[in-house]
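Asks: For reference, the sequence and a predicted model appear below.
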Amino acid sequence: MEAQVKWLGEELFMGTSESGHTMVLDANGGNLAPSPMEAVLISLGGCSSVDVVSILQKARQSIIGCHVDISGTRVDSVPALFEKIHLHFVITGADVAAKHVERAVNLSADKYCSVALMLNAKVDITHDFEIVAS
């Protein structure tokens, strides 16, 4: 896998993935686009959500929605690494079993989400979930 990041001027950068997709990053606190650290949170949430939805679909759960609220705290030194990240999954559907959601979230965190597994060495990642009946 390969990627390229190009400086656009000021504090804006454009990342281009091997598949040709682009993403603008803003080093100025995310004023015009996500900052690189915000992109890490989004990547973690995206990776985890893909797993959770896939696992719930395979378990034949009638889900119609999934979103994850992600909060991260960073250390007060340079570099300002993430110290803790919490993912709160909100699953919407009819008759969705909590045991299946719990299993899906745990499998993503412990086995499948590459982003979470990379971050786990340095970051305390926690998660929980809620189910909203549709």
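Replies: Yep, that arrived.

Asks: switch to C-alpha atoms for all contacts and neighbour counts from now on
Replies: OK.

Asks: The one helix or strand Gln57 maps to - contacts with which helices or strands?
Replies: Following DSSP states H and E, one finds Gln57 within helix 36-58. If contacts are counted by 3 or more Cα pairs under 8 Å, 6 or more residues apart in numbering; DSSP states H and E, helix 36-58 sits against strand 22-26, strand 62-74, helix 98-107, helix 114-119.

Asks: then this one, side by side with the first:
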Amino acid sequence: MEFNMKKDVGFYTDLDYGRLDIAGDEQFGFRPYQLLVSSIAVCSGGVLRKILAKMRLDVRDIHIKAEAERNLEMADRIEKISVHFTITGKNLSHTKIEKAMELTKKNCSMVQSVVGSIEVVETFEIIEES
């Protein structure tokens, strides 16, 4: 990846999908911590989705909520990311989803990239459709 400095604040890169603007100020682009949290949350979500499909579970939707805990005394360092999945579907097995969550954490490259430096906590809830 290559990044170019913007005239006012921040940097940008052009990717196959489009332009990505990154800056410490949200008025000029995505903040770096937002991209890090998003990468972990969406990587986990994608892995979870694939695993649930392989388990042949009838999943209709996965909603992800991610929050970061930061240490203001250490340059606003991200210390913990909490990722909560709301999984909607039919006849969902709590036991199978727990197993899928374990596999997700082991197989998400973004989570594995921060092991030992950022605590990642993943939780879930099930919404049963009739």
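Replies: Structure's in. What do you need? The model shown is predicted, which means the values in this text are computed figures rather than measured ones.

Asks: what's the TM-score here?
Replies: Remark: TM-score between the superposed chains equals 0.89 [TM-score structural alignment, normalised by the length of structure 2]; 129 aligned residues with a Cα RMSD of 1.6 Å.

Asks: who's in contact with stretch 92-104 of structure 1?
Replies: 51-52, 55-56, 59, 61-66, 91, 129, 131-134 (Cα atoms under 8 Å, 6 or more residues apart in numbering).

Asks: hmm, which of those residues are the buried ones?
Replies: 51-52, 55-56, 61, 63, 66, 91, 129, 131 (16 or more other Cα atoms under 10 Å).

Asks: Can you tell me which of those residues comes closest to Met118 of structure 1?
Replies: Asp51 (15.6 Å; Cα to Cα).

Asks: So which residue is dead centre in structure 2?
Replies: Ala41 (0.9 Å; Cα atoms, centre = their mean).

Asks: What residue in structure 1 is paired with it?
Replies: Counting by TM-score structural alignment, Ala41 of structure 2 corresponds to Gly45 in structure 1.

Asks: Distance of its match relative to Val105 of structure 1?
Replies: 11 Å (Cα to Cα, to the nearest Å).

Asks: Arrange the buried ones among the contacts of stretch 92-104 of structure 1 in a markdown table, one row each, with distance to Ala3 of structure 1 as further columns.
Replies: What follows is those, written out as a markdown table (distance: Cα to Cα, whole Å):
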| residue | distance to Ala3 of structure 1 |
| --- | --- |
| Asp51 | 23 |
| Val52 | 26 |
| Ile55 | 29 |
| Leu56 | 31 |
| Gln61 | 36 |
| Ile63 | 34 |
| Cys66 | 29 |
| Ile91 | 33 |
| Phe129 | 33 |
| Ile131 | 37 |
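
Asks: just the residues you listed now: which is nearest Ala33 of structure 1?
Replies: Among those, and counting by Cα to Cα, the member closest to Ala33 of structure 1 is Cys66, at 23.8 Å.

Asks: In contact with the aligned residue in structure 2 for that closest one, which residues?
Replies: Using TM-score structural alignment, the partner of Cys66 of structure 1 in structure 2 is Ile62. Ile62 of structure 2 makes contact with 45, 49, 85-88, according to Cα under 8 Å, 6+ apart.

Asks: What of Gly24 of structure 2?
Replies: 9-10, 30-32.
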